[in-house]
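Chemist: the sequence isn't on hand, but the structure is:
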């Protein structure tokens, strides 16, 4: 067999092999020593991820952490940008092995195995976004997305979570999340947890949305009933 044919076969085999990716949403159910069931959700977007824990029955918020991620083979490297249990972890990096299949992901040495919820589909708004502005009284108020105070929203194909935090002060401000859909220019959030007010759990909020020059315009009423017009930009 000639070298050219051998090379072509190797290229064909390589292209045919699909590298497994964690991008999307994952879920694991765990039970505390007191018998309370927790839902653990991880959302991976390009370069950014978030893990959240909340009670299944009540929706009571328990924990969240996240930041950047990189997967090299089976070695995951994460840099923490926010952490509700230990602010001193903000800015630190952790490296660990994972077992990743098409349908499951598990940290080596952990008993908790996450099952895939989605692979980022259908995901019209899949990715990591930073709030970059608001419109008030017809005027655009821009926000510097490079500053340490951030409001980030991470979406998979079916799930969303927003997180407000400060990487300089290491302060966590708040978070909320659940499932979402996009149909006919309407973005709907179904809230499953809300760190600032557990009573918001179960609310379904509808917003008009539009992508303009790559930016996500988000208009409607907040969970408090106040009119909002937010602008979100893709986080690079």
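Modeler: Everything's here; your move. Because the structure is predicted, anything quoted here is derived from the model rather than measured.

Chemist: contacts, neighbours, all on C-alpha from now
Modeler: OK.

Chemist: helix/strand/coil for the residue nearest the centre of the chain?
Modeler: For the chain, residue 154 is the residue whose C-alpha lies nearest the centre (C-alpha atoms, centre = their mean; 3.4 Å). Under DSSP: H, G, I helix; E, B strand; the rest coil, the three-state class of residue 154 is strand.

Chemist: any idea how far residue 39 is from it?
Modeler: Distance of residue 154 to residue 39, computed by C-alpha to C-alpha, to the nearest Å: 18 Å.

Chemist: tell me how many other residues surround residue 183.
Modeler: 10 (other C-alpha atoms under 10 Å).

Chemist: swap that for residue 20, please
Modeler: For residue 20, using other C-alpha under 10 Å, the count is 11.

Chemist: I figured it hits residue 100, correct?
Modeler: Yes - Residue 20 lies in contact with residue 100 (C-alpha atoms under 8 Å); the separation is 7.2 Å.

Chemist: doesn't residue 102 belong to a strand?
Modeler: No - Residue 102 sits outside any strand when classified using three-state DSSP, being coil.

Chemist: enumerate every residue touching it.
Modeler: Residues near residue 102 by C-alpha atoms under 8 Å, 6 or more residues apart in numbering: 20, 21, 116.

Chemist: residues of stretch 145-161 that come out buried?
Modeler: The neighbour-count check on stretch 145-161 (16 or more other C-alpha atoms under 10 Å) flags 145, 149-161 as buried.

Chemist: got the buried residues for stretch 69-87?
Modeler: For stretch 69-87, by 16+ other C-alpha under 10 Å, it's 69, 71, 77, 78, 79, 80, 81, 82, 83, 84, 87.

Chemist: alongside the first one, take a look at this:
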């Protein structure tokens, strides 16, 4: 099974009375549901992530960089968990958007996504890990080569990915919804590539923003103590 950016199996869509905005804006989280299949689509700070799940089962994910020109989403693929040969390719997707719906034309058809949020929140952005507490000391993380760990947050949704675009490798991902209030960051896991039994779990962390750094501490999904620093990429 191949996963393309907006592939929908046996999907029939309706575009009644859909009017495009004069200034297209796709930033934020979008979702498409069909029976047991759910598509999560996130755009933030020049990055896009697209993930498919069936029930609690992770199906696949892909993503990378994007820009918009002439009502077209122009993408460059950085990872694809089902087809690594797509990494590095550039694919254009004509689209139209309103405040509530996003219609995308892909090589295999069209699909309509419903807006979840507009991508605005204190933590909204794309982050990469730059520091971690080890043996009681905060140590910088210098990722070698082209391996990267990104965490994308929209207004209400999150997804992390561990990838190596240079080697066309995908190591893992997880995501769902989140809240951030009064120094508490809470994740509710909706999909997890390495262990479907994690779906439905809720994890609570202490969080604070200092300049463009997000200090993140608590217990990992395995119960290990963590203290991490994530730095924002680009502008919100």
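Modeler: That came in fine, so what should we check first? Keep in mind it's a predicted model, so treat the numbers as computed, not measured.

Chemist: for the host helix or strand of residue 129 of the first structure, name the packing helices and strands.
Modeler: Following DSSP states H and E, one finds residue 129 of the first structure within strand 127-136. The contact analysis (3 or more C-alpha pairs under 8 Å, 6 or more residues apart in numbering; DSSP states H and E) places strand 127-136 of the first structure against strand 139-142, strand 149-155, strand 227-234.

Chemist: where does the longest one end up in the second structure?
Modeler: Aligned by TM-score structural alignment, strand 227-234 of the first structure corresponds to residues 225-232 of the second structure.

Chemist: other residues contacting that stretch?
Modeler: Contacts for stretch 225-232 of the second structure (C-alpha under 8 Å, 6+ apart): 125-133, 212-220.

Chemist: report the mean deviation for it after fitting onto the first structure.
Modeler: Superposing on the first structure and averaging over aligned pairs (mean C-alpha distance after the TM-score superposition for the first structure), stretch 225-232 of the second structure comes out at 0.6 Å.

Chemist: mind listing what's buried in that stretch?
Modeler: In stretch 225-232 of the second structure, counting by 16+ other C-alpha under 10 Å, buried: 227, 228, 229, 230, 231, 232.

Chemist: OK, contacts around residue 176 of the second structure?
Modeler: 157, 158, 159, 187, 188, 189, 190, 191.

Chemist: helix, strand, or coil at residue 111 of the first structure?
Modeler: coil.

Chemist: measure it to residue 29 of the first structure for me?
Modeler: The value you get for residue 111 of the first structure to residue 29 of the first structure, if C-alpha to C-alpha is used, is 11 Å.

Chemist: the more surrounded of these two?
Modeler: In terms of neighbours (other C-alpha under 10 Å), residue 29 is the more surrounded of residue 111 of the first structure and residue 29; the figures are 17 against 9.

Chemist: what is the neighbour count of residue 17 of the first structure?
Modeler: Residue 17 of the first structure: 8 neighbours (other C-alpha under 10 Å).

Chemist: hmm, residue 37 and residue 31 of the first structure touching each other?
Modeler: Yes - counting by C-alpha under 8 Å, residue 31 of the first structure touches residue 37, with 4.3 Å between them.

Chemist: neighbour count winner among those two?
Modeler: Taking neighbours as other C-alpha under 10 Å, residue 31 of the first structure and residue 37 compare with residue 37 leading, 16 against 12.

Chemist: which one of the contacts of residue 176 of the second structure is nearest residue 50 of the second structure?
Modeler: Nearest to residue 50 of the second structure out of those is residue 159 (C-alpha to C-alpha; 9.6 Å).

Chemist: please pull up the equivalent of the closest one in the first structure.
Modeler: Residue 159 of the second structure maps onto residue 161 in the first structure, by TM-score structural alignment.

Chemist: what distance do you get for the closest residue to that match other than its chain neighbours to residue 156 of the first structure?
Modeler: In space, and not counting its chain neighbours, residue 161 of the first structure is closest to residue 177: 4.1 Å by C-alpha to C-alpha, 6 or more residues apart in numbering. In this view, residue 177 of the first structure and residue 156 of the first structure are 11 Å apart by C-alpha to C-alpha.
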